[in-house]
Every structure is written in structure tokens, then in C-alpha cells.
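# Need a 3D model of the following:
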Amino acid sequence: MKVEYPGFGRIVINGETYEHDVVIYPSGKVEDRKKWISKRKHGTSHRLDPEELREYLKEDFEVLVVGTGFYGYLSLLPESRGLVKGKEVVELPTEKAVERFNELRGKKRVLAIFHVTC
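From the prediction side, this is the model:
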């Protein structure tokens, strides 16, 4: 699996361009981020709420990589961190998070959430 972040507003996964936030599961499955869950509760999708994060805890993983966006606006709420206690958590601006994801993929089971805009 090859992931690239060519810039603000898009991410490329195995040659396919996505212009919205995505989740990549350890199995390689890609789906749209369900950011409306966090937005409904907090008025913004820049806070990763536990209710939203639970939606992605479908597969066993060792590392959670969160691409926080071009400017780093997305963050895990403290309650969300509690859901992944005991797991390695990497939060970086999306460009750096993609690089880290690519380094880890194949070595560890990685769950990734990428915010592609701000």
C-alpha cells in the first residue's frame, strides 16, 4: 500500500485520489472518515470524539496514526485517548503522518485517520 499527501485537500492511496478525510484499517481497507459524528457534538470535526473513534476500532491494531491536517487542527480528545490506552499513538500534521504511516506499514498493524484539509 502506498499513501501520498500531495498537498492540501487530497490524499492518494494506491494511485486513487481522495478529496476528503479517510480511515485506513490494518487490513488495507479504506473508508471515509465519519467526521459528522464529532461535528454534531462539538460544532467542528477538528475534535476526534470517542463516539467517532469507536467506529474505527473494528480491527486489532498496534499503532494509531492521526494525520492532524495541513495546519494540524485535528486532535484526539482526552476521552478518545482512553479508548486506545496501551496502543502507540502518533499525531502529526498529515504530511508527516503519511510518512510515518508508510514507515510503519508492514512492520506493525496500523490504524490511520487522515484529515486532508486544515
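
# can we go C-alpha only for contacts and neighbour counts from here?
Fine.

# could you point out which element follows the longest helix along the chain?
Looking across the chain with DSSP state H, the single longest helix is helix 94-104. Using DSSP states H and E, the next helix or strand after helix 94-104 towards the C-terminus is strand 110-114.

# tell me the angle that next one makes with helix 94-104.
Here the directions of strand 110-114 and helix 94-104 differ by 160 degrees (axes from the mean of the first three to the mean of the last three C-alpha atoms, to 10 degrees).

# Before we compare anything, build this one as well:
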Amino acid sequence: MAIIGAPFRMPRFESLVWGKAVIDGKTYNYDIVILPDGRIEPRTTPYETLGSHTFTRDEIERLINAGAEVIVVGTGTSGMAKLSPEAQRLASERGVELVVQTSPLAINTYNWYAAQGRRVAALIHITC
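Okay, here's the model as predicted:
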């Protein structure tokens, strides 16, 4: 239950290892999207339950339209996932800061922005 006037708290990553992320004590075994309002959703494509190895323009646009001023992209534990050039261009055109890092680094970056009270969103690939 939300308390009126209580500060809003964004989700916080506790850990990430290949195939598993822990956020606020809950384990996620799929790629994760955190919206700027704090909702956590699976990142799925029509083809894969863990998400593709390319972050698309549509994924970035959804987060921008949801109000993100910063988007943290985790490219996997080994950095195998990539951000499409179209996605990079869109963020630049809209003035949204993009931070692209391997997922173990990205979760710490996300936590830092969230603790600063920024309107941050995240796309985190949890495997390779």
C-alpha cells in the first residue's frame, strides 16, 4: 500500500549473474525492462523469451515515451547484445542520455541514477 506523501522508490538491483537477476529480493530469469515509473517487465520479442541480441528503436522509443531522461542498456554478462544504430539515433534526436555497458556494470549504473532521483529506465540482457 502506498503512503500518500511518501517518497517513491525505484527498484534496486541486488545482483546479476548469467541467466539471473535479483531486484529487491525477487529473482528474474529473463531479460528485464524497468520503466521510469518503476514497473518491471520482461523484455520479450515475438521470437525469443530471453530477448534478442539487438536492442531496437521501438524498445528505446517506448522508454522515451514513458518519460525516461536516462536509459541504461545492459548488453549481457559478456557484452554480446548490441544497441541498433536507429535506437542510438532516436535517443540522440530526443535528447535522452544513453548508457550502454555490460549488464554487471549497467545494473550498478542504473542503481546510481535511480538513487539520484533521475527518471531512469533500463533494458538489461541477462545472458551472454
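
# Give the aligned range of the longest helix of structure 1 in structure 2.
Aligned by TM-score structural alignment, helix 94-104 of structure 1 corresponds to residues 103-113 of structure 2.

# again, but for stretch 12-27 of structure 1
Using TM-score structural alignment, stretch 12-27 of structure 1 corresponds to residues 22-37 of structure 2.

# Now the match of helix 94-104 of structure 1 on structure 1. Mean distance?
Here the mean offset of stretch 103-113 of structure 2 against structure 1 after fitting is 0.6 Å, by mean C-alpha distance after the TM-score superposition for structure 1.

# quick one, strands of structure 1?
For structure 1, the strands defined by DSSP state E cover 3-7, 10-13, 16-18, 22-24, 30-32, 47-48, 63-67, 75-76, 88-92, 110-114.

# how long is stretch 23-34 of structure 1 end to end?
9 Å (C-alpha to C-alpha, to the nearest Å).

# try stretch 103-114 of structure 1
In stretch 103-114 of structure 1, first residue to last residue: 16 Å (C-alpha to C-alpha).

# And the contacts of that stretch?
21-26, 33, 60-69, 94, 101 (C-alpha atoms under 8 Å, 6 or more residues apart in numbering).

# With stretch 93-101 of structure 1 instead?
For stretch 93-101 of structure 1, the surrounding residues in contact (C-alpha under 8 Å, 6+ apart) are 3-5, 7, 65-72, 90-91, 110, 112, 114-116.
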